[in-house]
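Colleague: coordinates only, sequence not included:
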């Protein structure tokens, strides 16, 4: 049943450490292969890959003509679909049902590295799918964060966790619902922004929370102390440590496609960024809350830093829950189709209105399904939104100035006045990272956007949303990019035409 290096490695580790999961893991592998292959095919069909010379489509599917003359054929590809629908692709007469084996056979530049990532993604997704699911509604806010097993709905590396053994995934990944014991690194002369808690100080030293994976694999020098325990959230390296506080830790490995450390830039700018956005959000009539940055500390390198953040659940009132948008599809699944669609449209109208109003003021949020949370009532209707993690937003001084708002006390990569960059940040996150997965396919997303944009303020950004190809990160191209220098983009067919 196990065919590739990563599949065999995780299986062998389970045989030793958790033999009771071995059979379930093997049973989950075919579905995980199809789920990752579907994501890969989406990227191959819709992204500007330099070694694809031409694409042709008909009712039977899509054919890619490669620059070496070979042809790759597969089923029709809806760039907004989330169901795993691709069980095999034909490369010059040979069928491939494993994404890593297909990528290796394509033999394109940097394809070997990407094939290994796809192998990890399949194996880790199969392991994630062995997690037992709760039978009762979540009783704690962090339980909502642990409902998702498959990761990013469009990224082929959705469950790529290189460097994590099977035992470590079971011990640290949110879908397995562990309790994770953090470590504390005493650092004298640490850079600190905000008010660092007294309980995380020891004399002249700042006690910086460290993820146990980081302690085991990266920080071999410092002597670490026992720290607080917490529940991992959708972002594996962020934990609910009780009370009203979440802690975001450095994790110096590439999860999905990004190394999850905390830069010195973030340590310097996090508090000022939070203050700027909080002030602007007050103009939105209570529609949006910001999970405030409380404090951040670093030891001068990205491997040892931590950020303390307000827990989103503090913004819920009696009878309300705060849930990541990534789990809204599961939350709404029990409603009748018409009711479910109404709730999606209501959410989309609120989210688009908030993000476009804030963009007009001068702040572009990265409002994907992990950063954006919905405050829902007992009937699963969205009442307000909460946004967390301001590390990668964009701020436009020119737009702020148009509204008479002073320039913020920040510098560097957070600042950008280019309308295309700002719109990519917002629409590439909200539509392709939240609304697309919630709708589940192009026709539904088109209906949602048509209804949800009615009555919104007629800004140039709204016009771009309704008329231009929708920006999306070229996730496959980025993993094959020889420079590996940052985000690359493509324009997806507009679902309003579907």
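Modeller: Nice, thanks for sending it over. Since this is a predicted model, take the numbers as computed values, not measurements.
Colleague: Every contact and neighbour count from this point should use C-alpha atoms.
Modeller: OK.
Colleague: Would you mind listing the residues in contact with the most centrally placed residue in the chain?
Modeller: Geometric centre of the chain, nearest residue: residue 370, 5.3 Å, by C-alpha atoms, centre = their mean. Applying C-alpha atoms under 8 Å, 6 or more residues apart in numbering to residue 370 gives the contacts 234-235, 324-326.
Colleague: again, only this time at 10 Å
Modeller: 145, 151-152, 233-235, 323-327, 387-389, 433-434 (C-alpha atoms under 10 Å, 6 or more residues apart in numbering).
Colleague: quick one: the residue lying farthest from the centre of the chain and residue 176, what's the gap?
Modeller: Using C-alpha atoms, centre = their mean, the residue of the chain lying farthest from its centre is residue 203. It sits 37.8 Å away. Going from residue 203 to residue 176 by C-alpha to C-alpha, to the nearest Å gives 37 Å.
Colleague: With residue 214 instead?
Modeller: From residue 214 to residue 176 the distance is 19 Å (C-alpha to C-alpha).
Colleague: same question, residue 483
Modeller: From residue 483 across to residue 176, the span is 35 Å (C-alpha to C-alpha).
Colleague: These two: which is more packed in?
Modeller: Legend: neighbour count by other C-alpha atoms under 10 Å for residue 483 and residue 176, higher for residue 176 (21 against 8).
Colleague: you'd agree that one is up against residue 124?
Modeller: No: contact criterion C-alpha atoms under 10 Å: residue 176 and residue 124 do not qualify, at 11.9 Å.
Colleague: For the two, list the residues in contact with both.
Modeller: With C-alpha under 10 Å, 6+ apart, residue 176 and residue 124 have common neighbours 149, 169.
Colleague: Tell me who's in contact with the residue farthest from the centre of the chain.
Modeller: 186, 188.
Colleague: at 8 Å instead, please
Modeller: Contacts of residue 203 (C-alpha under 8 Å, 6+ apart): none.
Colleague: let's bring in a second one:
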């Protein structure tokens, strides 16, 4: 077996200095973390259109991939919707690998070196995240931040699920939601006439001719390189850069110019400029879902004409919970045990797909992945309604809106498209290949749920594509190995209904 312990050893060394009591648990979590990342990488290798793979051959003992240089890579039978770490080893010709970083290094494909380093960070950070957990398996959280903190493993399908390059161990412990810290934000003073502000910027963050923009402490130290003034305390949510203010529940989305999973988490001037318009537009959509979907309102957004110094203030999704109800991020549902019931899973799929298809037909494609989409649960756990947050990456079709007699908001840029493929990719890639798949945990479970609810879904022109065509999913590994190619790239996954029937 190959053990490249560079990132693992670095984290162990730093951990010994700042939290020595956690070192044994960290070491114990490393094998499982390697398997979790290797499973995600195997999904990419078996389903993404990677240019240096020239063939895939299935057999009784698994799947063999043929590389352009003639080598063979062999692993278990793949399930592109699995969330369990079922891949513990793959073989490159005659050598066995249980470590994704070493495997990517020895594949030696273009840009593999940088990606391998990220995979190493992902393994080490994932082990660190798991090491710091308390046993809450028999408890349901009482606050929204505790639901967010339950999502320990990060993205369910990205090999860089926990990659946090640029963060020391001390900073991961201080800022990672899974470590349950309280973070002190900084406030940066900026002249109001030098800022773009949309919505209502709170009076408490104004001082005469100046605005105070809340800044993540990592951003202040590493990018802005100045401390600012002492700001409010907040609890980090699963996106890391978004935090819930400790004294009021308002959510603050901060700029964080670090590469987490795939993207650098800054806030573009473009998104600030459209935030108020998008928020007002979204409020008009709830009526078209019979009240089954609510959007968190953007209260205010500001930027000092820089993606590195900007913030968005949003209301908490918890305002949409009734008495005894809970609002739970979809990414946290797997920690509840609810998806283990086929009836519950079908009910949730029916709710999510009904809402998604209705809005898509009207002309709005949500990026409804497990972080943006939340579900309102009854006191008994039944899925009642949905809540959606963060409108920055939805897609809006003026042609579809017009066809249904709906006013077209004044939007420009990437959000606006009438391209049918782009609209379906946005919704199906996030909702089916992301939120629903991550909740179901396997192709068989997801396929069974879709088969159960297919006859109940809105009969729109997009429905056949959902039920019959391959499912679009972002080719996350291809994108990381193609640094010169802008925009999203896509894989085509087997349709869950057909996949479930073959693998049940």
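Modeller: Nice, thanks for sending it over. Fair warning: this is a prediction, and the values are worked out from it, not measured in the lab.
Colleague: did I read that right, the residue nearest to the centre of the first structure in a helix?
Modeller: No: using DSSP: H, G, I helix; E, B strand; the rest coil, the assignment for residue 370 of the first structure is coil, not a helix.
Colleague: Quickly note the distance from the residue lying closest to residue 125 of the second structure once chain neighbours are set aside to residue 261 of the second structure.
Modeller: Of all residues not flanking residue 125 of the second structure in the chain, residue 162 sits nearest, at 5.7 Å (C-alpha to C-alpha, 6 or more residues apart in numbering). Residue 162 of the second structure sits 7 Å away from residue 261 of the second structure, going by C-alpha to C-alpha.
Colleague: Which one's more surrounded, these two?
Modeller: Taking neighbours as other C-alpha under 10 Å, residue 162 of the second structure and residue 261 compare with residue 162 leading, 27 against 22.
Colleague: what's the matching residue for the more buried one over in the first structure?
Modeller: Applying TM-score structural alignment, one finds that residue 162 of the second structure aligns to residue 159 in the first structure.
Colleague: for the second structure, what's the longest helix?
Modeller: Ranked by residue count and defined by DSSP state H, the top helix of the second structure is helix 23-47.
Colleague: so what does it touch, helix or strand wise?
Modeller: For helix 23-47 of the second structure, the packing partners by 3 or more C-alpha pairs under 8 Å, 6 or more residues apart in numbering; DSSP states H and E come out as helix 6-18, helix 100-107, helix 112-131, helix 476-480, strand 490-493.
Colleague: and that helix, how far from the first structure on average?
Modeller: Following superposition, helix 23-47 of the second structure is found to deviate from the first structure by 0.5 Å on average (mean C-alpha distance after the TM-score superposition for the first structure).
Colleague: quick check: angle from that helix to helix 6-18?
Modeller: 150 degrees (axes from the mean of the first three to the mean of the last three C-alpha atoms, to 10 degrees).
Colleague: according to the alignment, the helix or strand just after helix 23-47 of the second structure goes to what range in the first structure?
Modeller: Next along the chain after helix 23-47 of the second structure, taking DSSP states H and E as the criterion, comes strand 53-59. Alignment of strand 53-59 of the second structure against the first structure: residues 52-58, by TM-score structural alignment.
Colleague: ok, and what's touching that stretch?
Modeller: Outside stretch 52-58 of the first structure, the residues touching it (C-alpha under 8 Å, 6+ apart) are 45, 62-67, 76.
Colleague: In it, which residues are buried?
Modeller: By neighbour count with 16 or more other C-alpha atoms under 10 Å, stretch 52-58 of the first structure contains the buried residues 52, 55.
Colleague: cool, stretch 141-153 of the second structure as well?
Modeller: 144-153.
Colleague: Now, those residues that are in strands?
Modeller: Using DSSP state E, no member of those falls within strands.
Colleague: ok, back up a step: any shared contact partners between residue 162 and residue 261 of the second structure?
Modeller: Common neighbours of residue 162 of the second structure and residue 261, counting by C-alpha under 8 Å, 6+ apart, are residue 155.
Colleague: Would you pull up how far the match of strand 53-59 of the second structure lies from the middle of the chain?
Modeller: With C-alpha atoms, centre = their mean, to the nearest Å as the basis, stretch 52-58 of the first structure stands 30 Å off its chain's centre.
Colleague: average distance between that stretch and the second structure?
Modeller: Overall, stretch 52-58 of the first structure averages 0.6 Å from its counterpart (mean C-alpha distance after the TM-score superposition for the first structure).
Colleague: Check stretch 344-353 of the first structure too.
Modeller: Once fitted to the second structure, stretch 344-353 of the first structure is off its aligned match by 0.6 Å on average (mean C-alpha distance after the TM-score superposition for the first structure).
Colleague: Give me the contact list for that stretch.
Modeller: Here stretch 344-353 of the first structure makes contact (C-alpha under 8 Å, 6+ apart) with 287, 381-382, 384-385, 430, 435, 438-439, 448-449, 451-453, 456-457.
Colleague: quick one: the strands in the stretch 101-250 of the first structure?
Modeller: For the stretch 101-250 of the first structure, the strands defined by DSSP state E, counting those that start in this stretch occupy 180-188, 191-194, 201-202, 205-210, 225-232, 238-240, 245-249.
Colleague: Done for today, thanks.
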